[in-house]
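Peer 1: Below are the sequence and a predicted model for it; my questions follow.
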Amino acid sequence: MVKETEQQKEQKHLDDVLGLIKTRQGQLDKSINRAQSEAQNLNAHFFDDLKLDYDGYSTSMDTALSIHQQQQMLQERQNAWQHSAKQLSTLKRLEKKPYFARVDFQEKGEDPETIYIGLGSFADKDDHFLIYDWRAPISSIYYDGKLGEVTYNAPDGEQTVNMTKKRQFLIEDGKITNMFDTNESIGDQMLLNVLNEKSSTQMKSIVTTIQREQNKIIRNTSADLLFVQGAAGSGKTSAIMQRVAYLLYRYRGNLTSSDVIMFSPNQLFNDYVKNVLPEMGEQNMVQMTYWQFVSRRVPGMDVETLFEQFEDKKQDSHIANLKDSLTFFNAVTRYANHLEKNGMLFRNIIFKDPKKPFYDKEKIKEIYYSFNENYHLRNRIETTKEALISSLNHRVEPETRKAWVSRTIESLDQEQLNKLYDRPDQEFESSAKEEHFLARKIVINQLKKVARKINQNRFLNIRGQYLAFLRAVPKLIDLSKWNITEDQWHEHVEQVKQSFIDHKIKMSDISPYLYLYDLVTGRRTDYSMRYAFIDEIQDYTPFQLAYLKYNFPRAKFTMLGDLNQAIFTKDESKTLLGQISKLFDPKKTDVVQLTKSYRSTKELTDFTKQILRQGEKIEAFDRQGPKPAFYKRDDKNGEYDALVDILKENDEAKLTTAIITKTLEQAQKVSEELKKRNIKATLVASANQRLVEGTLIMPSYLAKGLEFDAVVAWDVSKDDYHELDETQLLYTITSRAMYKLDLIYKNQLSPLFDNLDKNTYVNK
C-alpha cells in the first residue's frame, strides 16, 4: 500500500473543508429565502391580525402594542436575513481559497493544536473552528514568530505558545498547487509567487504575505500617532489597508467604516485601492484627498489644484516655508484669541436697499463686543446671531408699513393670494385686517433671506479678516528668522488680496484661511471620527497636519509615507517627523520603519536607491529581473523611435507599461505623437480619471502610490532634470517599476544620475 504524501493528506483535509463550506452555503441559501418570504408574508398580512379600534384609550393602546409586536417580528426576520447574507458572502470568498496557512502549536500543559488561517472564519456545526480569520489574535503567531516560543495578545492578556510547524499553501480552485514549510515569518517562496504576479489596475490584498514589521503596523492599537516611514514598494499602503480591516474586525460592534477616514494623494489612487477592503468582506471607509476636504468648504473660490501646485514656479520658498509651518498655525490661534477683545471685521446685511443696510456693520460690531470677557469666540458669534434674530422679529411689524409691501400685494394674482391664506375660506373682520395679515405673511417670507444670512455667518468679513491677519503677521512672528523682509511680506499680502479678487486661493492659504474661519465661527469639530489615515505624508505640510488633528480631535492617527519621495514639500519633508511629533504625546507615538522594498526586482531597487543623496536605508528583496536601460538619442524623433521599440517589447512580454513624464504638457505631447504612429495608449491627464488596462501616459505627480510592471521614464535629460530638489521626483518616477525600467533622453543625461554604479544599468 502506497503511503500518502503530506500534500495528499492536506488535499484530503481541504476537500473535507470545501465540502462543509458547500453544505453550509446550501443551508444559508434556504434560510435567506425562508426569512425573505416570511418578511413578505408578514408585510402582506400586516393588518389582518390587528383590530384597529380607536374608540377608547385601552383599545387604542392594544392596537399600538399589536402594531409594535408585528414590527418587532418584521425586524427579527430582517436581522436574520442580513446575518445569513453576511455569512454567505464570507463563504463565497472562502470557496475559492479557503485558507493560505497552517500553524501547529502547543500551550503549556495543553494538547497540541493545529489551526488553518484564511480571509474569514468558518466553524462546523459544533462551533469548532476549521478556519481562523487572519485578524484573530491567535493568527498573529503566523505573522510574527519563527518556530519555537511565540507570544501573542489574546483578549485575556499575553499568551505564550510553542510553535512546531508553519506551513504555507498556494490554492487555486480547490486544489493545492504548492505548499512549503518554513521557519521564517513568510517564506521567500510564497512572497516570490505573489510578487511575480502581473500588476493590475487595482491593488490586491496582501493578507497571505504580511511581514513581521507590517504586522506590527496592522495590529497596533495603543498609539495615538503611528508614523510609518517606508521605502518605495515596502508595502506600507497595503499594510495600512489591512490595518483598517483589522481595526473593523477587532472593534466590530463599536466601530464602523464610517468612523474611519483616509486621506490619499489623488483620486486615481482611491480608484486603485477601492477593492482591497471589500475583498476582505469590509466596507470601504470615507476616502478623499486633502484638496477635496478643503475645497468643498469654499464654493465661491477656486482652490489651487495638484497640477497648478506642481507647475507653479513663482512661489517664494521662504514665504511658503513659513506659511506651511506650526509657527504659522500657532500665529493664527493667537490672532483669533486677540479677536475676542477687538479687530473683528463685519459686513453690512442688505435687505431691499443696497445703499441703506438693514443691519449696519458698525451696529453688528457693537453687539458683538457688548458681551463681557467670559464670552469666547464661539459664545460671541452664537449670542450675536441670537440678538440679530431677536431684533429681526421686532422689525416685522414696522416693515409691513413700507411701500414695497403694498406694491407687492397689489401685484399678486388670485392664485398667489390664495397661497398666503391659512385656509381657502378664511374670514376677516375688515379689509384693513386682511391687508395687515397679508402684509405680515409677505414680510416674514422675505425676511427669511435675512435670517438665512445671519445663520450662515454672512455678516462676517472672512476674506478681509484673513488679509488683516496676514498684515498682522510681522507683529506676531519674527520674519527675519525665516529670511523674509517686511517689504517682501507686504508685497505677498497684496498678491493674496488680488487672488481673492479673482476668486482664487493657493494651497498654502486655504488651510490657515479655514482654520481662522473655524476659530472665529466656533465651527464644531468632528468628534465621531475614530481613526484617521494619511498616505504620502511627505507631501503634507505641518500646518495641514495640525489642521487635520484640530478637525478630528478624538481620532487616532496613522501617517505613512516615504520621506525620499517628497514632490511638493521637497527638503522640508526631512524635518516633518520632528514637527508632527510636537502635536502628539511622545509616550503615545510609535514610529515603524520599513526598509525592505518588495515592489521591484533587486536590479531595480539597487539602481533607484542610488539616485537619493541622503536616502533612508533601503534593502532589496531578492527577485531577479533585467537591469534598467538608458536610451540616449540625438533628437525628439529618435526618442519617440526608442519609445515605440520599448512598447513593442513590453507588449510581447505582456507587461503593463506606464510612460511617466515630468509635466502634463510633456504627457500630452507623447500622447499626440503615439496617436500619429498608431500606438494605442491612454493619457491620464487628471486625478479624476479611471485607471484602465494597457499602456498609460501620465505626469509624475499623478503616479504617487501606483505601481506598474514596466516604467518608461521620459526625457531624463539635463534640460529637464537639473535642480537638486528634483532628486526625489526622479526617485518617485523610477521606483514605480516592478520588473522593467527604461530611461530615454536626448543629448545630455541629467546630472542627478552622476553617482550611478556602471554595473547597475545598461546603455542601449
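Peer 2: Okay, I see it.
Peer 1: contacts, neighbours, all on C-alpha from now
Peer 2: Noted.
Peer 1: Work out for me the element residue 291 sits within.
Peer 2: In the assignment (DSSP states H and E), residue 291 maps to helix 290-295.
Peer 1: Which other helices and strands does that helix contact?
Peer 2: If you count contacts as 3 or more Cα pairs under 8 Å, 6 or more residues apart in numbering; DSSP states H and E, helix 290-295 packs onto strand 302-303, helix 507-521.
Peer 1: What residues sit buried inside the longest one?
Peer 2: Which is helix 507-521. Going by neighbour count (16 or more other Cα atoms under 10 Å), the buried part of helix 507-521 is 507-521.
Peer 1: Helices of the stretch 501-650 of the chain, start to end?
Peer 2: Assigned by DSSP state H, counting those that start in this stretch, the stretch 501-650 of the chain shows helices spanning 507-521, 542-551, 576-581, 602-608, 636-652.
Peer 1: I meant the stretch 151-300 of the chain, not that one.
Peer 2: Using DSSP H, counting those that start in this stretch, helices in the stretch 151-300 of the chain cover 188-195, 212-218, 236-250, 267-273, 276-279, 290-295.
Peer 1: Please name the residues that touch residue 88.
Peer 2: Residue 88 makes contacts with 25, 28-29, as judged by Cα atoms under 8 Å, 6 or more residues apart in numbering.
Peer 1: so how far is the helix or strand it falls within off the chain centroid?
Peer 2: Per DSSP H and E: residue 88 is located in helix 57-96. A distance of 34 Å separates the centroid of the chain from that of helix 57-96, by Cα atoms, centre = their mean, to the nearest Å.
Peer 1: what's the answer for stretch 269-286, then?
Peer 2: Stretch 269-286 has its C-alpha centroid displaced from the chain centroid by 11 Å (Cα atoms, centre = their mean).
Peer 1: Could you list the residues in contact with it?
Peer 2: Outside stretch 269-286, the residues that touch it by Cα under 8 Å, 6+ apart are 89-90, 93, 119-120, 201-205, 241-242, 245, 248, 257-262, 264, 287-288, 690-691, 704-706.
Peer 1: Try it again at 6 Å.
Peer 2: 202-205, 257-258, 260-261 (Cα atoms under 6 Å, 6 or more residues apart in numbering).
Peer 1: take the one below as the second:
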Amino acid sequence: MNKFEFLQEEQNLELTLDLLSKEILNYIQKRKDVADYILEYRKKFIEEYRDDEDKVMEYFDHERYVKEEMYRTIDRKLAEFTKLKESPYFGKVNFEDDGYAEQIYVGRYGLTPEGSFDAAIVDWRAPVASLFYKGALGETSYKSPDGEVPVDILARRQIMVKKGKLEGFFDSDVDVKDDILQMILSSNAGEKLKDIVMTIQKEQDEIIREERMKVVVVNGVAGSGKTTIALHRVAYLLYNFREQLGDKVLILGPNDIFIDYIGDVLPTLGESNVNQQTFAHFAINEIGLKEPVVDFTAYLEEVLKGNEEVIKEIKYKAGEEFISILDKKCEDLEENYFNFKPVKFFDEEVVGLEEINELFEKHYKYMPLFRRSQKIKRVITSKLKDKRDELVRNLNAEVKDKLASLSEDQLVIEQNNIEFQRRIRIREIVRELMAQKENLEKWIDNESIVDIYKEFTNTNELSYLDLPAILYLMIKLDGKKTKQDIKHIVIDEAQDYSMLQFIVLKELTGCRSYTIVGDANQRLIKVEEEPAMLKLKSLFGGFVKNYALNKSYRSTFQIMEYASKLLDENAIVPFVRKGKYDVEEVEVKDEDDLIDTILETLEEYDDENYDNIAIITKDKEDLKKIAPELKKFTKILAFDREDVIYRGGKVIVPSYYAKGLEFDGVIIVNFDDNTDDLVKYIMATRALHRLKIINFK
C-alpha cells in the first residue's frame, strides 16, 4: 500500500468519524427536543381542555402516534450511526460523470450531514453504490430513478476498517473483492448467517437490484449465497421502496430452525419489521385451524426410510393431477351442492325457484360459490324482512282503522284487547321470520371447507400436504384473501414447493413481486423432473426472471469437489479457496469404535478452534443411535425437533434440518449403504472448512 495514499485514507476516515460523532450528538439533541416539545405542548393542551375528556383522549392518541414516528426515525438513525462508528465504509469508487470527477465511499448505511447535499457515506443499497459491485473499470452505467446514468469508473478500492481504525485497502481494475472474499470465507462461521455487503459479487448484485415488480427465481448450487442474496434483496427493496412495501414483506423459510438462523441478517442491514415464518405456520393461520397438523418432517423421515406409500402420497398431492381433482370437486359443488327451495312467508312465496336460480346463475355468477350463496342469503333475508315490515304496516293500518270506527264507549271496552291482539300478531310475524331464516340456512349455508376437503379426500388427520389444497378450495369456493396486505414474498428452499403452493400464494395475496430461491439438486423428493420453481412462467408470464448460480463460495475446493461428484452432472464451480485438509472417509465396525472416532474428530476440530461443528445423520432415527452416548462425553445439542434454538457450538442434526445451515466442520455419520447421493450432497455441502465421513459397517 502506498504510504501517502494510506495517510490520505486515514485522514478521510478521521474526518468521517468526526462527522459521525457530530451527527450522533445532533440526533441525541433532536430526541431531547422532541421529548421537551411534547411535554410542553401536553401541559398546555391538558390545561386548556381539562374538562373535555374526549379531547384529552384524542390528543393522547395523536401524541402517541407522532411520538412513536419521530422516535422511530431518530432511534433508527442513531443505531445506524453508532454501527458506522465501528466501520463507516468498506469501499470507494472514483468515476467520471458527464465530464465531472466524482468520488463515493460505500458503507452499510448512508451519512449525509445535516445542511449538506453531499453524502459522506453512500448506503450500499443506493443506485449509485452499484458501481462498487460492477466487475471491471471503464465505461458502464447505473440505474437512477430518472433512468440509466452513463459513467466511466476510474478506480475501485476495498477498504478495511475495524473498530474505527484503518487496517488496509486493496485496489483492483478487475474485481476488488476477491482478496477480501478469500479472507472472509476462510474465517469461522458464526451462529447466524452473515450479511455480505462487503463481498457481494457482480452476479449476486444484479439479482439484488433487479426490478421490484418481477418474479425473481434463483436456482443456485449449495453455497452460492441464495439465502443471503434474498435477504439483501429485501433490504434493498425496503430502502428504495419503503413507502410501497413498508411492513408488507413476507419471508417463508423451510422450518423454525432456519428462520431463527437467518433472523439476525435483516436487523444488521437496518430492517427489523419483516414477517418471517414457515409456509405451514402461514397456511394454518390463514385457514384458522385449531386441530394439530402432521408436520413435513414426519414425511421426510418416512421418505428417507424409503417408504414408497408416503413418497407416492407426496407426489400425488404435489402433482398437477391433484390440482385437476380439486378443480373437478369445485365444479361438482357448483352443480350439486345447493338444493334450491322456494322461500315462503306464511305460505306466501316471497322468492321463487326461478328467481333463486337466476340470482345464482346470472346476477352473482362472477362470485365464488360460497361467497355467492352468502350474498344471495343476504338478498333473500332482506326480502323476508321487507315482507315482515309490509305485514306489520298492514296490521298497524288495520288496527288504526278499527280503532277509528269505534265509539268512545266501545274504545274503553275494546282498545286494550285490540292492542293485545296486535302484539300477539306481531310476535307471530317475527317468529315466522325467524323460522324462515332457519329454513333458508338449512340449504343456503355451507359446511366448513376443511370438512368438505376431509370428506371428499377421505382424510381423518390433516398434514402439511393438505394445507395448500384446503387454501386452494377456500380461494376457489370463497374467494379467500390474506388477512394482511403483502406486497413482496421471499421463498427459500423453493425447490420443495409444489405448483399448488405457488398458485395459492399468488391468489391469496394478489402479490406480483417475489424473490424465489432454491437448489434443484437438493430435492429430497422429485415430484417431477423439473421443480415447479423453474416452471413459473406458466403462472406469472413475462414477469419471471430466472437466474442460475453455479459458483459455490461456502466450502473449500476439496469439499465442493467431493460434493460435485454426488450429482448427476458436475454442475458446481467452486470458488478456488484451497483448504488445509482433504475430505476424509473412514469405516468403523462397531458402536464403541464409532463413538471413539466421532469424539477424536471433535477434538481435532476443537484444535482448529472451529466455533460451530455439526454431526449430521440421515434422519432422527440415526441421530438417536448416537446422541445419548455422545452426550456422556461432550456438550452437544441434538436437533431432534423443530423448535430447537441454535446458538452455535457442537450440534447433532438430521439432514433435512441441516438444509440451508453452515458449519466450520462437519462429521457425516452414515449407517446405511443405500443413502441417496442427493442426501449425501446436502450433508456434505454444510461444511465450510473440513469434512469427514464415517461409514458404520
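Peer 2: Sure, I can see it. Since the model is a prediction, treat every value here as computed from it, not as a measurement.
Peer 1: quick one: TM-score?
Peer 2: The TM-score (TM-score structural alignment, normalised by the length of structure 2) is 0.83; 637 aligned residues with a Cα RMSD of 3.6 Å.
Peer 1: Just the buried residues from the contacts of residue 88 of structure 1, in PyMOL please.
Peer 2: Remark: buried members of the contacts of residue 88 of structure 1, expressed as a PyMOL selection using 16+ other Cα under 10 Å:
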select buried, resi 25+28
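Peer 1: which one among the contacts of residue 88 of structure 1 gets closest to residue 339 of structure 1?
Peer 2: Set against residue 339 of structure 1, the nearest of the contacts of residue 88 of structure 1 by Cα to Cα is residue 28 (63.5 Å).
Peer 1: how far away is the closest residue to that closest one other than its chain neighbours from residue 21 of structure 1?
Peer 2: What sits nearest to residue 28 of structure 1 in space, not counting adjacent residues and going by Cα to Cα, 6 or more residues apart in numbering, is residue 84, at 6.0 Å. According to Cα to Cα, to the nearest Å, residue 84 of structure 1 stands 14 Å off from residue 21 of structure 1.
Peer 1: Would you mind measuring the gap between the ends of stretch 295-309 of structure 1?
Peer 2: End-to-end distance (Cα to Cα), stretch 295-309 of structure 1: 14 Å.
Peer 1: Which position in structure 2 pairs with residue 466 of structure 1?
Peer 2: Alignment note: residue 466 of structure 1 maps to residue 453 in structure 2; criterion TM-score structural alignment.
Peer 1: what's the distance between that match and residue 193 of structure 2?
Peer 2: According to Cα to Cα, residue 453 of structure 2 stands 40 Å off from residue 193 of structure 2.
Peer 1: next one: residue 550 of structure 2
Peer 2: 20 Å.
Peer 1: So which of the helices of the stretch 501-650 of structure 1 is nearest residue 106 of structure 1?
Peer 2: The minimum distance between residue 106 of structure 1 and those falls on helix 602-608, with 38.3 Å, by Cα to Cα.
Peer 1: what's the closest one in contact with?
Peer 2: Contacts with helix 602-608 of structure 1, where a contact means Cα under 6 Å, 6+ apart, come from 620-624, 627, 760.
Peer 1: Can you give me the stretch of structure 2 that it aligns onto?
Peer 2: Aligning helix 602-608 of structure 1 against structure 2 (TM-score structural alignment) gives residues 557-563.
Peer 1: In structure 2, where's the longest helix?
Peer 2: Assignment by DSSP state H gives helix 3-48 as the longest helix of structure 2.
Peer 1: Quick one: average offset of it versus structure 1, please.
Peer 2: Compared with structure 1 after fitting, helix 3-48 of structure 2 deviates on average by 1.6 Å (mean Cα distance after the TM-score superposition for structure 1).
Peer 1: packing partners for that helix?
Peer 2: Here helix 3-48 of structure 2 touches no other helix or strand, going by 3 or more Cα pairs under 6 Å, 6 or more residues apart in numbering; DSSP states H and E.
Peer 1: redo that, cut-off 7 Å
Peer 2: Packing partners of helix 3-48 of structure 2 (3 or more Cα pairs under 7 Å, 6 or more residues apart in numbering; DSSP states H and E): helix 53-86.
Peer 1: Which parts of the helix it packs on count as buried, going by neighbours?
Peer 2: In helix 53-86 of structure 2, counting by 16+ other Cα under 10 Å, buried: 56, 59, 71, 74, 77-78, 80-81, 84-85.
Peer 1: Need the counterpart of the residue nearest to residue 28 of structure 1 in structure 2.
Peer 2: The equivalent of residue 84 of structure 1 in structure 2 is residue 74 (alignment by TM-score structural alignment).
Peer 1: Repeat that for residue 492 of structure 1.
Peer 2: Looks like residue 492 of structure 1 stays unaligned there (TM-score structural alignment).
Peer 1: Helix or strand: which one has residue 492 of structure 1?
Peer 2: helix 486-501.
Peer 1: Next, the angle helix 507-521 makes with that helix.
Peer 2: Helix 486-501 of structure 1 runs at 80 degrees relative to helix 507-521, counting by axes from the mean of the first three to the mean of the last three Cα atoms, to 10 degrees.
Peer 1: Flag every buried residue along helix 486-501 of structure 1.
Peer 2: By neighbour count, with 16+ other Cα under 10 Å as the criterion, the buried positions of helix 486-501 of structure 1 are 489, 492-493, 496-497, 500.
Peer 1: cool, stretch 587-601 of structure 2 as well?
Peer 2: So, applying 16+ other Cα under 10 Å, buried residues of stretch 587-601 of structure 2: 594-595, 597-598, 601.
Peer 1: quick one on the thing from earlier: looking at the helices of the stretch 151-300 of structure 1, which one is packed in the most?
Peer 2: The highest mean neighbour count among those, using mean count of other Cα atoms under 10 Å, belongs to helix 236-250: a mean of 22.
Peer 1: what packs against that one?
Peer 2: Counting by 3+ Cα pairs under 7 Å, 6+ apart, helix 236-250 of structure 1 packs on helix 212-218, helix 276-279.
Peer 1: What residues does the residue mapped onto residue 574 of structure 2 from structure 1 make contact with?
Peer 2: Aligning on TM-score structural alignment places residue 574 of structure 2 opposite residue 619 in structure 1. Remark: with contacts taken as Cα atoms under 7 Å, 6 or more residues apart in numbering, residue 619 of structure 1 is in contact with 595-597.
Peer 1: Tell me roughly how far the helix or strand harbouring residue 327 of structure 2 lies from structure 1 on average.
Peer 2: Taking DSSP H and E as the definition, residue 327 of structure 2 sits inside helix 320-336. Overlaying structure 1 shows helix 320-336 of structure 2 at a mean distance of 3.1 Å from the equivalent residues (mean Cα distance after the TM-score superposition for structure 1).
Peer 1: Run the angle between that helix and helix 467-478 for me.
Peer 2: Helix 320-336 of structure 2 runs at 30 degrees relative to helix 467-478, counting by the same axes, to 10 degrees.
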